[in-house]
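[1] With the sequence up front, the predicted model follows.
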Amino acid sequence: MAKKAESGGYARLKGDLAQKTPGSFYVLYGEEDYLRRYYLSMLRRQLVDGPTEDFNFHRLTSENFSMQVLSESLEALPMMAERTMIQVDDVDLFALPEDDRTQLAALFSDIPDYACLVLVYADFKPDKRKKKLWDAMEKNAVLAEFAYQTERDLTAWIVRHFRAEKKNISPALCGYLLQRCGSSMTRLDAEIAKICAYSGADDIVRADIDAVVEPTLEAVVFEITDALGQREFDRALERLSVMLKLRAEPIAMLGAVGSHMRRLHAARILQAAGKTSQDLAPLCGVAPFAANKCFAQARRLSDRFCAQAVLLCCEADRQMKTSYDDPARILELLILQLAEEARHD
């Protein structure tokens, strides 16, 4: 799907909800689950909210889905309401037998006016080789992707959420919060609530964030690599101690380090090819703002270091899986090896 079509579907959904005129067929998908759930709940409120909701809302999953159940749900007339809503969660329709796909294509082309069919996916990978079904879906559905938001969009969203709690936060502190939490709006929403409950002042300060927000594993790994790139080796070891205190398995910590090193290596390759962070984000499956920071970080490191770092992470992974050594010690040795590589870079 072209990005233009995806953003167009998202805008179409927002427009339909703003005008309170939901359509008949939507596909909601993408990695930003907070937005996906938010707009799904708005659809449900506009379509079937009220005392007869239980009669007019039909939810299908992989456990209860069948063509018969879907057909009956679409044909069920609304009870004391104008519309019905049929929500289908994470069912791979393209994997159905050919006869079912043919029936689905016909259903997609003739959804009753009183019904609204909503297909919901965290990871939507349509098999476009099943042309009849894909053509019917593409022609009749509003395909709304909920992708990771840009740093600018997230900053504005964070400011609005604090303002709703009668709190003020600066754009710089928004950036710091993003660095600590990552780009997940679900986590950010929970952390904002914690900060507001903790702070008794109108203006949020950095100490409020540090007091209640535990950094993500990825955030600490980024800080370690950033310290290595700036030759601040003591700081890298200090952040390692922070990482070891997080409630995560050593193999997950090592995985986070390895993933970040591979992203840096990929960034160096893209930079040599004249590409930008916009190319890194979809390649590595990270948010745009995280790709920007990774791209900037990679510029301070050499190709040799990034390539060697990946090899060292692979060797540490092998040791952690095959040896009886202390996993924490393996991690510590890895960071020391990376520091030594950076020192001679």
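    Arrived safely.

[2] alpha carbons only for contacts and neighbour counts from here, please
    Noted.

[3] Longest helix in this protein, please.
    Taking DSSP state H as the criterion, the chain has its longest helix at helix 250-272.

[4] Helix or strand next in line after it, which one?
    Later in the chain than helix 250-272, the nearest helix or strand by DSSP states H and E is helix 277-284.

[5] Tell me the helix or strand right after that next one.
    Heading C-terminal from helix 277-284, the first helix or strand you meet, by DSSP H and E, is helix 288-298.

[6] Second structure follows, compare the two:
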Amino acid sequence: MAARETKPNGKSQLIRDLKNGEFATLYIISGEESYMKEYYLRQLRQKVVDETFADFNLIEFEGKGLTPEMLTEAIDSYPAMADKKLIIVKDFDLFKPPAGFADVLPSVLGDLPEYVCLVFYYDVLDGKPDKRTKLYKTLEKRACFAEFAHAEEQELVAWLERRAKALGCMIEPGDASYMIFLCGNSMTNLAGEMEKAAAHTTTGVIKRYNIDAVCSPVLDAVVFDLTDAVTAGRFDRAVALVGELLAQKNNEVMIFTAITRHIQRLYAAKLCAENRGGEKQLMEMIGSKSPYYARQIQNAARRVPLSWLRKAASLCAETDAALKGGAADRQKQIELTLLTMAAELKGEKK
């Protein structure tokens, strides 16, 4: 049965298909950015299925309970009073399927009827294809792989500006970048934080103080403040932040992993500066797509000597081993390491 060739950029193909109203028989939607995945799944529901006949032409399965018989029956039944039917399967591991699917999937997915629009949607599972498998070779020819990664900072800033406008406010690009730094790059999370900031402003302009007043910082942003407190000699503030993170149900290993990662990024920024590396090079070194974050790391790294960063990195490695080795009081272990870091820095500055 004829099928369209896979386009090089599956995300662009999905967007084009929705615009043109011409749909592939098979989509595989995955990626980190839940907001965009959910948006385009909603669009498929609206565009492929007439709501009047949704009871007949929209079938949804959870991957965990799916059987080969359920899938083939859904595919083989014709749509009612329509040209297409939509079948959505959520979190089904195509490349490590349950028993009974191995022989079925290549033949079924390789010859889907034109009246079917089948979507494998990944929310909890990552949905990354295993290109070594026989099934992948079939899907490569037949499926549209639409992967939604987190947007670049420039895209997110423009999107936040549009969100603010829709809420009757405005936000400057610098303040939008700060919101991304504080709240993370998840569009789902940022949408909620933007609503809080818009409700807080009394001037119609969302400023940094509105964001600080009502928005919830992600772990990396709190750790940034925590490390700044250590380097500024404000040990009490650093300990208080550890307590706040624990109260928010972050475990000690997770918190200290974030601290270690931050120290490593400061070290990378220091080395990059000493070798006259630019912002782009630093972003590659620290694995960040955010120019704003890279500049913040650069500024923080300027305030501490390289020798201290080496010692701090060594302390982090020792503490990480102790925490994972079953330290009796993990919170105290973290606090002791932060105190040692602060003392070492004070000695460096004398």
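    All right, it came through fine. In this text, all values refer to a predicted model and were calculated from it rather than measured experimentally.

[7] TM-score of the superposition?
    TM-score of the superposed chains, computed with TM-score structural alignment, normalised by the length of structure 1, equals 0.82; 333 aligned residues with a Cα RMSD of 3.3 Å.

[8] quick one on the thing from earlier: elements contacting the longest helix of structure 1?
    Under the contact criterion of 3 or more Cα pairs under 8 Å, 6 or more residues apart in numbering; DSSP states H and E, helix 250-272 of structure 1 touches helix 217-229, helix 277-284, helix 288-298, helix 303-322, helix 327-343.

[9] any idea how far the nearest residue to Asp203 of structure 1 once chain neighbours are set aside is from Met67 of structure 1?
    Once flanking residues are discounted, Asp203 of structure 1 sits nearest to Asn168: 4.7 Å by Cα to Cα, 6 or more residues apart in numbering. Plainly put, Asn168 of structure 1 is 51 Å away from Met67 of structure 1 if you go by Cα to Cα, to the nearest Å.

[10] Who has more neighbours out of these two?
    The residue with more neighbours, out of Asn168 of structure 1 and Met67, is Asn168; 18 against 13, by other Cα atoms under 10 Å.

[11] Now do the same for that one: its match in structure 2.
    In structure 2, the residue matched to Asn168 of structure 1 (TM-score structural alignment) is Met170.

[12] who's in contact with its match?
    Met170 of structure 2 is in contact with Glu161, Ala164, Gly204, Val205, Ile206, counting by Cα atoms under 8 Å, 6 or more residues apart in numbering.

[13] Which pair in these has the greatest spatial separation?
    Farthest-apart pair in the contacts of Met170 of structure 2 is Glu161 and Gly204; separation 12.6 Å (Cα to Cα).

[14] and those two? which has more neighbours close in?
    Higher neighbour count among Glu161 of structure 2 and Gly204: Glu161, with 20 against 16, using other Cα under 10 Å.

[15] In space, what's closest to the aligned partner of the more buried one in structure 1 - neighbours in sequence excluded?
    In structure 1, Glu161 of structure 2 lines up with Val159, judged by TM-score structural alignment. Excluding the flanking residues, the one nearest Val159 of structure 1 by Cα to Cα, 6+ apart is Ile169, at 6.2 Å.

[16] these two touch, right, that neighbour and Arg206?
    No: using Cα atoms under 8 Å, Ile169 of structure 1 is not in contact with Arg206; the gap is 9.6 Å.

[17] higher neighbour count, these two?
    Per other Cα under 10 Å, whichever of Ile169 of structure 1 and Arg206 has more neighbours is Ile169, with 19 against 13.

[18] OK, contacts around that one?
    Val159, Phe162, Asp203, Ile204, Val205.
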